[in-house]
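Participant: next input, structure requested:
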Amino acid sequence: MSKNPYIGSSLDDLLEEEGTRAEIESIALKRALAWQIQQAMEEKKLTKTAMAKAMKTSRASLERLLDPDNSSVTLDTIERAGAAIGKRIRLELVDPTS
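Facilitator: Next comes the predicted model:
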């Protein structure tokens, strides 16, 4: 079988070449996290006001956490959100080839 000449590099390779892979992955991670928290709030029927109170934070801080385009949230805020919805946060370092 011959290699298809129309298949190029992967998206990861392209983003790596452009130097934007880390930024794109960070945005995707924040969006996924915000979505998961929002879904858990809906399952537990938690309003934003009740969630902020359970987190011992302001509603504005919760809004920043739930904003998929705002990446300026601290690990402490994320951990408090997890605790408020009965979840635990797990972070890990992985090799770049994973």
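
Participant: please make it C-alpha for all contacts and neighbour counts, starting now.
Facilitator: Will do.

Participant: after the longest helix anywhere in the chain, next one along is what?
Facilitator: Under DSSP state H, the helix in the chain containing the largest number of residues is helix 21-43. Under the assignment DSSP states H and E, the closest C-terminal helix or strand after helix 21-43 is helix 48-55.

Participant: name the helices or strands packed onto that next one?
Facilitator: helix 59-66, helix 75-84 (3 or more C-alpha pairs under 8 Å, 6 or more residues apart in numbering; DSSP states H and E).

Participant: who are the packing partners of the first one?
Facilitator: To tie it back to what came earlier, the one meant is helix 59-66. Counting by 3+ C-alpha pairs under 8 Å, 6+ apart, helix 59-66 packs on helix 21-43, helix 48-55.

Participant: residues near residue 41, how many?
Facilitator: 18 (other C-alpha atoms under 10 Å).

Participant: for residue 34, which of the helices and strands packed on helix 48-55 is the nearest?
Facilitator: helix 59-66 (4.8 Å; C-alpha to C-alpha).

Participant: could you export the helices and strands packed on helix 59-66 as CSV, including distance to residue 12?
Facilitator: Formatted as CSV, the helices and strands packed on helix 59-66 follow (distance: least, C-alpha to C-alpha, whole Å):
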stretch, distance to residue 12
helix 21-43, 7
helix 48-55, 36
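
Participant: before we go on, could you also do this sequence so I can check it against the first one:
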Amino acid sequence: MHDWTLVALAVDWEKGVVTITLKNSRSEDVFIVADGLVSLIVPRREAWGGSVSVNAMEGPRLLTNGDYYLALEMQSGDRIELEARTITLPVSLSE
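Facilitator: A predicted model of the protein is given here:
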């Protein structure tokens, strides 16, 4: 997922669903979908400078409460974090 481009984050508040749209290394739209949203933290401080590219992904990791945690570290230094009941990743993360 390194160097993939973050395009958008959409929250359906009523349904508790977050959809993160990214462009993979072939410039194809791919999606991370989190259902049963509990928490979403989206800072945009850009401590390392402006960037729309992903540096690294942590998770999804099962938490002791049964939810899943996922973090996207952006090349700007920002860390987007979410907790949800389920998290679905793009089919191929190696692109």
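
Participant: TM-score them against each other, please.
Facilitator: The TM-score (TM-score structural alignment, normalised by the length of structure 2) is 0.22; 44 aligned residues with a C-alpha RMSD of 5.2 Å.

Participant: reformat the helices and strands packed on helix 48-55 of structure 1 as JSON lines; add distance to residue 21 of structure 1 and mean neighbour count.
Facilitator: Shown next, in JSON lines, are the helices and strands packed on helix 48-55 of structure 1 (distance: least, C-alpha to C-alpha, whole Å; neighbours: other C-alpha atoms under 10 Å):
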{"stretch": "helix 59-66", "distance to residue 21 of structure 1": "22", "mean neighbour count": "17"}
{"stretch": "helix 75-84", "distance to residue 21 of structure 1": "21", "mean neighbour count": "17"}
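
Participant: can I get those in CSV including distance to residue 31 of structure 1?
Facilitator: Shown next, in CSV, are the helices and strands packed on helix 48-55 of structure 1 (distance: least, C-alpha to C-alpha, whole Å):
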stretch, distance to residue 31 of structure 1
helix 59-66, 8
helix 75-84, 13
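
Participant: is residue 58 of structure 2 in a helix, a strand, or coil?
Facilitator: Following DSSP: H, G, I helix; E, B strand; the rest coil, residue 58 of structure 2 is assigned to strand.

Participant: what's near enough to touch the spatially closest residue to it that is not a sequence neighbour?
Facilitator: Distances taken as C-alpha to C-alpha, 6 or more residues apart in numbering place residue 71 nearest to residue 58 of structure 2, at 5.1 Å, with adjacent residues excluded. Going by C-alpha atoms under 8 Å, 6 or more residues apart in numbering, residue 71 of structure 2 touches 57, 58, 59, 60, 79, 80, 81, 82.

Participant: what helix or strand is residue 71 of structure 2 on?
Facilitator: Residue 71 of structure 2 belongs to strand 68-74, assigned by DSSP H and E.

Participant: which residue ranges form the strands in structure 2?
Facilitator: In structure 2, the segments counted as strands under DSSP state E are 5-12, 17-23, 29-41, 54-62, 68-74, 79-88.

Participant: deepest-packed of the ones you listed, please.
Facilitator: strand 68-74 (a mean of 21; mean count of other C-alpha atoms under 10 Å).

Participant: wait, isn't residue 59 of structure 2 in contact with residue 73?
Facilitator: No: counting by C-alpha atoms under 8 Å, residue 59 of structure 2 sits too far from residue 73 to count as a contact (11.3 Å).
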